[in-house]
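Colleague: pasting the structure only:
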């Protein structure tokens, strides 16, 4: 049984519930595995439509109704995925007002500043967060009401990993689009790099309320030596030039 409480329930059961409701057209916000007020409201709306006792609690009867209706409707991206994609694909004048948070966790302060400068030159509203605390990044991005979050960290591995939020049954469509765009841009300017895109459930990707990616960049010496090219590639991935 799942219901709204403080602190909020968290976990894969909540993620699965959010995914099912989203695919059925009930808006529970971002699929993040956190049982918040939007999810409780979506459950009540579903119960009202399914003829189940309306209490905002995911009980056995509610689960049975969800599974029955889900089996009839098939798979689909869901409201959350569609919204995520739309937020990343804004165009025209609206795009010039996009709010972007660039987060730096260690070793890439120079690259983060170059990215921030390139985005500001492209008339974006940019916040730079330069500290190792994940909670500070989440708080800043959500309070700033960012449209996109780009996290950076250096590592000693011989490859780059661009992560977007994904759990079984759901992935951030906007985050995946941005991840692939950054990977393609990095490969174009530095062909010697090995760049992989991967879905992960990192806290920074789960807790932020916008399309987000976490860029773990290496090898460190190559990334720092080519800092301007790396920054230009990441900025270009947002199609802001």
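Modeller: Now that the structure is in, tell me what you want to look at. Since the model is a prediction, treat every value here as computed from it, not as a measurement. Numbering: from 1, shown residues only.
Colleague: from here on, just use CA atoms for contacts and neighbour counts.
Modeller: Will do.
Colleague: helix or strand for residue 19, which one?
Modeller: helix 12-23 (DSSP states H and E).
Colleague: so which residues make contact with the helix or strand following that helix?
Modeller: Remark: after helix 12-23, the chain's next helix or strand is helix 37-50, criterion DSSP H and E. Residues external to helix 37-50 that are found in contact with it (CA atoms under 8 Å, 6 or more residues apart in numbering): 3-4, 18, 21, 26-29, 53-58, 62, 65.
Colleague: how far away from the center of its chain is the longest helix along the chain?
Modeller: Using DSSP state H to assign secondary structure, the helix with the most residues in the chain is helix 173-189. Centroid displacement of helix 173-189 relative to its chain, using CA atoms, centre = their mean, to the nearest Å, is 14 Å.
Colleague: and that helix, what's buried?
Modeller: Applying a neighbour-count criterion of 16 or more other CA atoms under 10 Å, one finds 173-186 buried in helix 173-189.
Colleague: and here is the other one:
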């Protein structure tokens, strides 16, 4: 098997990003690269090369789905941009390469996440374990190096790896990022006045059942929620106009530049089986210490509960995931899937203006409940007058 540095993963990422994902049945020169990456990730057993090495077979499909399931991605067996990016990160183990802050293109990978997790456990890293070697990670690394008696150069090379390996695994600290996030919400007060919310509606204009499109539904719900939030003093910013789309990176940059308190992405779902229906929410969560948005999870659960209780939509529950819109966003962020446009019942509901207004109102109550104590308001009991009263408690 080629070494991690020899794998031409940029070609795989370029292909998937160009709208030509790999999937079951494909015969392609990049399939062997995909196979090697899955072996490197530990979800595919090494085997002898064969004449079918360049064919995306059922064994490979199962391995891709297992990898996606493990990484919190949609387990559809399709190697698109998100899966390709995750595979690229999974090829790096801590110690494979020197880690340092690079201008213009920050290093990413499982090795960075492993280093971040180790520093979180030691109580030295207060940022999320996102697998991205940015300024916060470099600052934490310098602190670690000072504690280890090494030159604090912010470069994680062999001396740092050796010193880390000598530390007992029993040394432990806490998840400073989770504590800080909880504390920020607790200290923010119950009023929504003055809080900044970025709303990010989906932009797909492919008609579903009854001709309903994601862009029409999500943008309308976003506008209705923005009106309600603004009425109680919140500051709202939409990520884009209805006739445009922006990249995930630009969405994240917008949220950072606005100093957002919360980010809510609105999407709709599709499925080959028209029976699939219901509302679901997603927040950032992974398997490592510090790889979890605690406030994002609470907001996702509150949105899920309020919408299900007030609209009667099928409850598809809240789920951890590693999708970039929630993984890369530093403030609490959730993805809200409003329903399946391929389901006639969901499409009929989402195509109704009064129903979309009910969703927006449910979301307002969920956002308000985020800033209340755990037992201050039961699901489905808040009224608009309650939110207005809280808004006056600045």
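Modeller: That came in fine, so what should we check first? As the structure is a prediction and not an experimental result, all values here were calculated from the model.
Colleague: got a TM-score for the pair?
Modeller: Aligned and superposed, the two chains score 0.89 in TM-score terms (TM-score structural alignment, normalised by the length of the first structure); 240 aligned residues with a CA RMSD of 2.3 Å.
Colleague: picking up where we left off before, give me the mean deviation of the helix or strand following the longest helix of the first structure from the second structure.
Modeller: From helix 173-189 of the first structure onward toward the C-terminus, using DSSP H and E, the following helix or strand is strand 195-200. Mean deviation of strand 195-200 of the first structure from its aligned counterpart in the second structure after superposition (mean CA distance after the TM-score superposition for the first structure): 1.6 Å.
Colleague: off-centre distance for strand 195-200 of the first structure?
Modeller: On CA atoms, centre = their mean, the centre of strand 195-200 of the first structure falls 13 Å from that of its chain.
Colleague: mind giving me the packing neighbours of it?
Modeller: Judged by 3 or more CA pairs under 8 Å, 6 or more residues apart in numbering; DSSP states H and E, strand 195-200 of the first structure is in contact with strand 160-167, helix 173-189.
Colleague: a markdown table for those, including distance to residue 136 of the first structure?
Modeller: Converted to a markdown table, those look like this (distance: least, CA to CA, whole Å):
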| stretch | distance to residue 136 of the first structure |
| --- | --- |
| strand 160-167 | 18 |
| helix 173-189 | 20 |
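Colleague: map residue 120 of the second structure across to the first structure for me.
Modeller: Following TM-score structural alignment, the counterpart assigned to residue 120 of the second structure within the first structure is residue 22.
Colleague: and its match, what is it in contact with?
Modeller: By CA under 8 Å, 6+ apart, residue 22 of the first structure lies in contact with 28, 78-80.
Colleague: and in the second structure, which of the residues you listed remain?
Modeller: Among the contacts of residue 22 of the first structure, the ones still in contact in the second structure (both residues aligned by TM-score structural alignment, their matches' CA atoms under 8 Å) are 28, 78-79.
Colleague: select from the contacts of helix 37-50 of the first structure the one having the most neighbours.
Modeller: Ranked by neighbour count under the definition other CA atoms under 10 Å, the contacts of helix 37-50 of the first structure are headed by residue 18 with 30 neighbours.
Colleague: now that one: how far from residue 184 of the first structure?
Modeller: Taken as CA to CA, to the nearest Å, the spacing of residue 18 of the first structure relative to residue 184 of the first structure amounts to 31 Å.
Colleague: the second structure: matching residues for the longest helix of the first structure?
Modeller: Applying TM-score structural alignment, one finds that helix 173-189 of the first structure aligns to the residue range 294-310 of the second structure.
Colleague: that stretch against the first structure, how far on average?
Modeller: On superposition with the first structure, the average gap between stretch 294-310 of the second structure and its aligned counterparts reaches 1.0 Å (mean CA distance after the TM-score superposition for the first structure).
Colleague: which residues are contacting that stretch?
Modeller: For stretch 294-310 of the second structure, contacts defined as CA under 8 Å, 6+ apart pick out 178, 181-182, 185, 279-284, 313-315, 317-318, 320, 332-336, 358-359, 362-363, 365-367, 369-370, 379-380.
Colleague: quick one, the longest helix of the first structure and strand 195-200 angle?
Modeller: Between the axes of helix 173-189 of the first structure and strand 195-200, defined by axes from the mean of the first three to the mean of the last three CA atoms, to 10 degrees, the angle is 160 degrees.
Colleague: return the residues in contact with the residue nearest the centre of the second structure.
Modeller: Relative to the mean C-alpha position of the second structure, the nearest C-alpha, by CA atoms, centre = their mean, is the one of residue 326, at 2.9 Å. Listed by CA under 8 Å, 6+ apart, the contact set of residue 326 of the second structure reads 283-284, 332-335.
Colleague: the alignment partner in the first structure of it sits in which helix or strand?
Modeller: When the first structure is aligned by TM-score structural alignment, residue 326 of the second structure is paired with residue 205. Assigned by DSSP H and E, residue 205 of the first structure belongs to helix 203-207.
Colleague: that helix vs the second structure, average offset?
Modeller: Compared with the second structure after fitting, helix 203-207 of the first structure deviates on average by 1.6 Å (mean CA distance after the TM-score superposition for the first structure).
Colleague: so the following helix or strand past that helix versus strand 195-200, what angle?
Modeller: Moving toward the C-terminus from helix 203-207 of the first structure, the next helix or strand (DSSP H and E) is strand 212-217. Compare the direction of strand 212-217 of the first structure with that of strand 195-200 by the same axes, to 10 degrees and you get 140 degrees.
Colleague: which elements pack onto strand 212-217 of the first structure?
Modeller: Strand 212-217 of the first structure packs on strand 148-154, strand 160-167, helix 173-189, helix 203-207, going by 3+ CA pairs under 8 Å, 6+ apart.
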